[in-house]
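Asker: What shape does this take:
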Amino acid sequence: MKSTDVFVEILGCPADEMHEPVNADYICPFISERCVKRGHNTRDPFPVCTLWKQSGSGVNRVPSRPVIVCPKRFFTADIVGDILEHVWVGPYDREKIEAVREIKMGKIGNVDMVVCDTSTLPVLDKFVSVELQAIDITGSVSDAYTDHISQVVMERPPKYNFNTANVHKRYLTQLIKKGYFHSTWRKKIVAVVQDFLLESIRERVRFAATNPKDENTSIVFMSYSLDTSEKDEEGYYRLKLKEVVGTEHSVLMNAVVYETPPDREQFVEAIKRQL
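Answerer: Down below sits the predicted model:
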């Protein structure tokens, strides 16, 4: 297995084109700032944006699908334009639409971005909040990253996978809370995710979809696919909007809380095995 069978993008660039991120001072092209991610046993940034999901096992493992592991990667998408087209309610003047990042939202933390209409300032009544979510990994790719940067053959393939269970537990809980707050304001919050993650969420949590522009829709999932066969004008792989799905925070909450229960007899048998 080659290191480019593990890494899709490093510091925003296709992995086969980026072996010396230090020469770029680790500047992330998506935020125009130094990468803030850190790897194991290093003080240097760990600018891994996207990894390959593998299919098969052992020597037959092959890269099958790119999975974004850094939320800053989504900033290359036309998030504002897509929100205006698919989520925004009512007329607007595009020149008066602004996007601001990292806005504190009480004790629950920040929202990653807010798209707002500034035409009525000092009154600010029309806005949509945005949450970006990538996927954590289990295992480690640190040694493989070192081999890639050093341009040496990997001694052994790394063992890693994608921790969708943690995203379901942590991210959906936060999204429900923030969705509730936005519903009390009669506003919407958009969850920007990769198609891979939305598919995983919908497999685990069965929630009814609503029109993203409906007044009762408080949460909107906006999913993107990463096309590794096509690059944009700056040479980065292109993110493409794939699906926009609305729901209500109460519907999502009920779907999460009232999942289909596990089989009772299997649970009883597990108890017996411990006796």
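Asker: CA only for contacts and neighbour counts going forward, please
Answerer: Noted.
Asker: okay, now the nearest residue to residue 9 once chain neighbours are set aside: neighbour count?
Answerer: Here the nearest residue to residue 9 in space, its sequence neighbours aside, is residue 15; by Cα to Cα, 6 or more residues apart in numbering that works out to 4.6 Å. Residue crowding around residue 15 was assessed by other Cα atoms under 10 Å; the count is 22.
Asker: what separates residue 15 from residue 102, distance-wise?
Answerer: When Cα to Cα, to the nearest Å is applied, the distance between residue 15 and residue 102 equals 29 Å.
Asker: One more: residue 157?
Answerer: 37 Å.
Asker: Which one's more surrounded, these two?
Answerer: Between residue 157 and residue 102, residue 157 has the larger neighbour count (other Cα under 10 Å), namely 17 against 13.
Asker: Report the buried residues of stretch 182-191.
Answerer: Applying a neighbour-count criterion of 16 or more other Cα atoms under 10 Å, the buried positions in stretch 182-191 are 182-183, 187-191.
Asker: Can I get the residues you listed in TSV including secondary structure and distance to residue 129?
Answerer: Listed next are these as TSV, based on DSSP: H, G, I helix; E, B strand; the rest coil; distance: Cα to Cα, whole Å:
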residue	secondary structure	distance to residue 129
182	helix	9
183	helix	12
187	coil	8
188	strand	7
189	strand	5
190	strand	6
191	strand	9
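Asker: Mind putting the residues you listed into CSV with distance to residue 173?
Answerer: Supplementary listing: these in CSV, determined by distance: Cα to Cα, whole Å:
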residue, distance to residue 173
182, 14
183, 15
187, 18
188, 16
189, 14
190, 15
191, 12
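Asker: for the longest strand seen in the chain, which positions count as buried?
Answerer: Of all the segments of type strand in the chain, defined by DSSP state E, the longest one is strand 219-231. Within strand 219-231, the residues that qualify as buried by neighbour count (16+ other Cα under 10 Å) are 219-226.
Asker: Return the distance of the helix or strand following that strand from the chain's centre.
Answerer: Past strand 219-231, further along toward the C-terminus, the next helix or strand under DSSP states H and E is strand 237-247. Computed by Cα atoms, centre = their mean, to the nearest Å, the chain-centroid distance of strand 237-247 equals 11 Å.
Asker: next one: stretch 244-259
Answerer: Its chain's C-alpha centre lies 18 Å from the corresponding centre of stretch 244-259 when counted by Cα atoms, centre = their mean.
Asker: Another sequence for comparison is provided below:
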Amino acid sequence: MQPEIGKYPVEFYGEFYSNRQNAEQGMEDDHCPFLGDTCKKRRKSQGESIGTCSVGYRGRGQDEYRPHCICPHRFETEDVLGEIEPLFVDEGEYFATPEVPLLGTSIDYVAGKRADDGTVLDFAGVEIQALDTTGSVWEYREGYFDEDRDMTDVDGTYGINWAMSLTKTMMQQAFKKGQTFRDWGENLIFLVQDVSIEYIRDNYDASGLRPARSDDPVHFYSYSLNYSYESEQYEWEIDEKLSADIEGITGMMVAPEDAEAPTKDEFKQTIQERF
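Answerer: Next comes the predicted model:
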């Protein structure tokens, strides 16, 4: 059973929001437990760390709020990156090296196996896709660390920018970089949250998604954020391993042609539900 949450950040500096003392220590130290280093989620204007790892959100038609990861570094743990190791040949030492240049940009990680002399024996590209928000979570952060304010009283000013996160970012990369990995005969893996896969299935042609096949160039490792009452933290658990060929990726980039616009009254109802 998951704890009841609402529309506000549910993790600060890697801590579930009820663990205020640990979260305050994380803020003072400016520390990200997933990186083991300084928090990299910062305000552009002042440069202060924001420290919000995930937020509560409830999509249309859903009955309860669920944690949605909004920081890519939330994925950068040994357990998550280690889930890729079984893809590779048995011999050699496993590695995961960050920010490898490709096609005028970079791959978040390249993981694989290397020989004792450093020769790469096997590899795969790894892209991390957290979710972007619309609006700001800063006021929630301020409310949380101000004991005189109630975080739940702060107006809900943020949403999830699904289009930017998924179709305009992830699927474009999957299509462009996926062709290169297909030509190489290697895999490009996206680490995503289950809520992202659910959104794609609900809004796009996801018929090209299937249980992971090694001959497909593009893979999606879908993770759930599940609360552990033992650790009092949210922890990643692998949910599905999926893959697609380039044709399947193409289908997930454009909304189906038969998608009908809502009526004016339906759209007004959607607006009212946002209040």
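Asker: Out of the buried residues of stretch 182-191 of the first structure, which two sit at the greatest distance?
Answerer: Pairwise distances among these were taken by Cα to Cα; the largest, 14.6 Å, belongs to 183 and 191.
Asker: Tell me where the stretch 1-150 of the first structure has helices.
Answerer: Listed in chain order, the helices of the stretch 1-150 of the first structure (DSSP state H, counting those that start in this stretch) span residues 79-86, 142-150.
Asker: The ones you listed: which one's closest to residue 56 of the first structure?
Answerer: Comparing the helices of the stretch 1-150 of the first structure against residue 56 of the first structure with Cα to Cα, the closest turns out to be helix 142-150 (19.2 Å).
Asker: That closest one maps to which residues in the second structure?
Answerer: With the alignment judged by TM-score structural alignment, the segment of the second structure matched to helix 142-150 of the first structure spans residues 138-146.
Asker: my guess is residue 202 of the second structure is in a helix, correct?
Answerer: Yes - counting by DSSP: H, G, I helix; E, B strand; the rest coil, residue 202 of the second structure is found in a helix.
Asker: Against residue 29 of the second structure, how distant is it?
Answerer: Spatial separation of residue 202 of the second structure from residue 29 of the second structure under the definition Cα to Cα is 41 Å.
Asker: Residue 173 of the second structure too?
Answerer: Counting by Cα to Cα, the gap between residue 173 of the second structure and residue 29 of the second structure amounts to 35 Å.
Asker: Neighbour count for these two, which is higher?
Answerer: residue 173 (17 against 13).
Asker: Is that one in a helix, a strand, or coil?
Answerer: In the three-state summary, residue 173 of the second structure is assigned as helix, counting by three-state DSSP.
Asker: how about residue 248 of the first structure, what's its partner in the second structure?
Answerer: Using TM-score structural alignment as the criterion, residue 248 of the first structure maps onto residue 245 of the second structure.
Asker: which non-adjacent residue is nearest its match?
Answerer: Spatial nearest neighbour of residue 245 of the second structure, excluding adjacent residues (Cα to Cα, 6+ apart): residue 216 at 5.1 Å.
Asker: Repeat that for residue 29 of the first structure.
Answerer: The nearest residue in space to residue 29 of the first structure (Cα to Cα, 6+ apart) is residue 12, at 6.3 Å.
Asker: Likewise for residue 120 of the second structure?
Answerer: Excluding the flanking residues, the one nearest residue 120 of the second structure by Cα to Cα, 6+ apart is residue 114, at 4.4 Å.
Asker: Quick one: map residue 39 of the first structure onto the second structure.
Answerer: For residue 39 of the first structure, the residue aligned by TM-score structural alignment is residue 43.
Asker: Please tell me how far its match sits from residue 136 of the second structure.
Answerer: Distance of residue 43 of the second structure to residue 136 of the second structure, given as Cα to Cα: 10 Å.
Asker: which residues do these two both contact?
Answerer: Between them, residue 43 of the second structure and residue 136 share no contacting residue under Cα atoms under 8 Å, 6 or more residues apart in numbering.
Asker: would you list every one of the strands in the stretch 1-150 of the first structure?
Answerer: Counting by DSSP state E, counting those that start in this stretch, residue ranges of the strands within the stretch 1-150 of the first structure are 7-10, 13-14, 27-28, 33-34, 48-55, 62-68, 97-104, 110-117, 127-132, 137-139.
Asker: gap between the two ends of stretch 238-256 of the first structure?
Answerer: For stretch 238-256 of the first structure, the first and last residues are 32 Å from each other (Cα to Cα).
Asker: Give me the buried positions along that stretch.
Answerer: Residues of stretch 238-256 of the first structure classed as buried by neighbour count (16+ other Cα under 10 Å): 238-239, 241, 244-253, 255-256.
Asker: What number of residues are in the vicinity of the aligned partner of the residue nearest to residue 120 of the second structure in the first structure?
Answerer: In the first structure, the residue paired with residue 114 of the second structure is residue 118, using TM-score structural alignment. The tally of other residues near residue 118 of the first structure (other Cα under 10 Å) stands at 19.
Asker: my read: residue 118 of the first structure touches residue 96, true?
Answerer: Yes - Residue 118 of the first structure sits in contact with residue 96 when judged by Cα atoms under 8 Å, with a separation of 5.4 Å.
Asker: Quick one: residues contacting residue 187 of the second structure.
Answerer: Contacts of residue 187 of the second structure were listed using Cα under 8 Å, 6+ apart, and they are 123-125, 178, 181, 214, 216-219.
Asker: Going through those residues, which ones are buried?
Answerer: A residue is treated as buried here by neighbour count (16+ other Cα under 10 Å); on that basis the buried members of those are 123-125, 178, 181, 216-219.
Asker: Report how many residues lie close to the aligned residue in the second structure for residue 259 of the first structure.
Answerer: When the second structure is aligned by TM-score structural alignment, the residue opposite residue 259 of the first structure is residue 256. A count of neighbours around residue 256 of the second structure, defined by other Cα under 10 Å, yields 12.
Asker: What of residue 261 of the first structure?
Answerer: Residue 261 of the first structure sits with 6 neighbouring residues when counted by other Cα under 10 Å.
Asker: Name the SS class of it, please.
Answerer: What three-state DSSP gives for residue 261 of the first structure is coil.
Asker: separation between it and residue 272 of the first structure?
Answerer: Relative to residue 272 of the first structure, residue 261 of the first structure is positioned 19 Å away (Cα to Cα).
Asker: likewise residue 219 of the first structure?
Answerer: Distance of residue 219 of the first structure to residue 272 of the first structure, given as Cα to Cα: 43 Å.
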